[in-house]
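Requesting a structural model of the entry that follows:
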Amino acid sequence: MLIDFVGSLATGFGLMGIVLLVNRLILRNRIDRWIYPATVAFGMVAFTIWAEYTWPSRTITAQPQLALASENGEAVFYRPWTFIWPQVTRMTAINLAETRTHPDQPGMVMTQVVFIGRWEPTRGVVVIYDCVNNARADVVEGVAMNADGTLEGAEWFPLDADNPVLRTACAAVEEGNDGRASGA
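Predicted coordinates:
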């Protein structure tokens, strides 16, 4: 948050400096002085809106091991423009560096699902997806993987075939992830 605050201040005062130079050098002081604080305010608001709307792409770009699976937008009354263009506040991604398959169970994918929220700590959970039967099992205490890749003690949850996280995890293995999705 501190970086965004400093960035908005720098944008506001930088824009004011440009307007000041244009007013003094080109326009010969024809614009009233009220333009300077208005320019700072406009620059700060513009930077804040830009930062809020671009953080998902900047976050995923900064972490190339993540494959974006889904985004959740949110509209709030104190940002009326979000009713037209909802703002992404949460994302779900697959950690490609932690995606694996077992040689005896090629239809199953073990991966780390990463939950990223704006102004929230990033969380990750290990999940196994059954790409053939469209199901998910969370790897929690009491779940064990046998030598043949089957699970003991896992609770399987059925998923829709078009579930974005399931599709992203299965596609990551199908594409090969540059050799990362090899047997574990």
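
CA atoms for contacts and neighbours, from now on please.
Noted.

The top helix by length along the chain - contacts with which helices or strands?
The single longest helix within the chain, with elements called by DSSP state H, is helix 35-62. Packing partners of helix 35-62 (3 or more Cα pairs under 8 Å, 6 or more residues apart in numbering; DSSP states H and E): helix 2-21, strand 66-74, strand 87-102.

To compare with the earlier structure, here is another sequence to fold:
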Amino acid sequence: MLLEFIAVIALGGGTAGIVMLLQKLTRNALPRWATPTAAGLAMLGFAIWSEYSWFDRTSVALGPDKVAAATIERKQIWRPWTFFAPVTTRFIAVDMGKTQIKDSIVATDLYLMSRWQEGAIVPVAFDCKQGRRADVFKGFTDDLDADLAGASWITLEEGDTILAQACTALD
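Coordinates of the predicted model:
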């Protein structure tokens, strides 16, 4: 967040400097309001680009084994452009490179990513036959049966995209 703030300020200052140089070269042919307007539009444009590109940049940074299975898009009153195209503010990625499989059970990590917040990694197990999930907060060992002993299973809705993505490991 701090780096984006610094980038916005630097972009605004750089744009203002370019417009001031253009004014000097054109002998003040541009109106006086051109400098702050150009700086403001550049900063706003960068902020909008940063919001809409966050999901792509973050999911690529996670690596090819982490597959986004669910996204949460928002329309927010303080960002009026989101009413035309909602912005992705959170997503859940399944670590397909770190799966343990036993019968119809797939154990892996979920990456819970949110804009402006630190991400979280949650070890989970999916029962692909019964359509349910168990959070395994202590993590996984080599003995999946022991890890899941006494686990609290949560029945998921039919068509759950995270379950569907995790269960592709069985194919």
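
Superpose on structure 2 and give me the mean offset of the longest helix of structure 1.
Compared with structure 2 after fitting, helix 35-62 of structure 1 has a mean deviation of 0.8 Å; criterion: mean Cα distance after the TM-score superposition for structure 1.

Stretch 8-17 of structure 1 now?
Stretch 8-17 of structure 1, aligned to structure 2 and superposed, deviates on average by 2.2 Å (mean Cα distance after the TM-score superposition for structure 1).

What range does that stretch cover in structure 2?
With TM-score structural alignment applied, stretch 8-17 of structure 1 matches the range 8-17 in structure 2.

What are the contacting residues of that stretch?
Identification of contacts with stretch 8-17 of structure 2 by Cα atoms under 8 Å, 6 or more residues apart in numbering yields 35, 36, 38, 39, 40, 42, 43, 46, 47.

In a markdown table: those residues, plus neighbour count.
Below are the contacts of stretch 8-17 of structure 2 laid out as a markdown table (neighbours: other Cα atoms under 10 Å):
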| residue | neighbour count |
| --- | --- |
| 35 | 21 |
| 36 | 16 |
| 38 | 17 |
| 39 | 23 |
| 40 | 19 |
| 42 | 20 |
| 43 | 21 |
| 46 | 17 |
| 47 | 16 |
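
and of those residues, the nearest to residue 103 of structure 2?
residue 47 (47.2 Å; Cα to Cα).

The closest one: what's it in contact with?
Applying Cα under 8 Å, 6+ apart, we find residue 47 of structure 2 in contact with residue 8.

Give me the three-state assignment for the residue lying farthest from the centre of structure 1.
Ranked by distance from the centre of structure 1 (Cα atoms, centre = their mean), the top residue is residue 28, with 47.0 Å. Per DSSP: H, G, I helix; E, B strand; the rest coil, the local secondary structure of residue 28 of structure 1 is coil.
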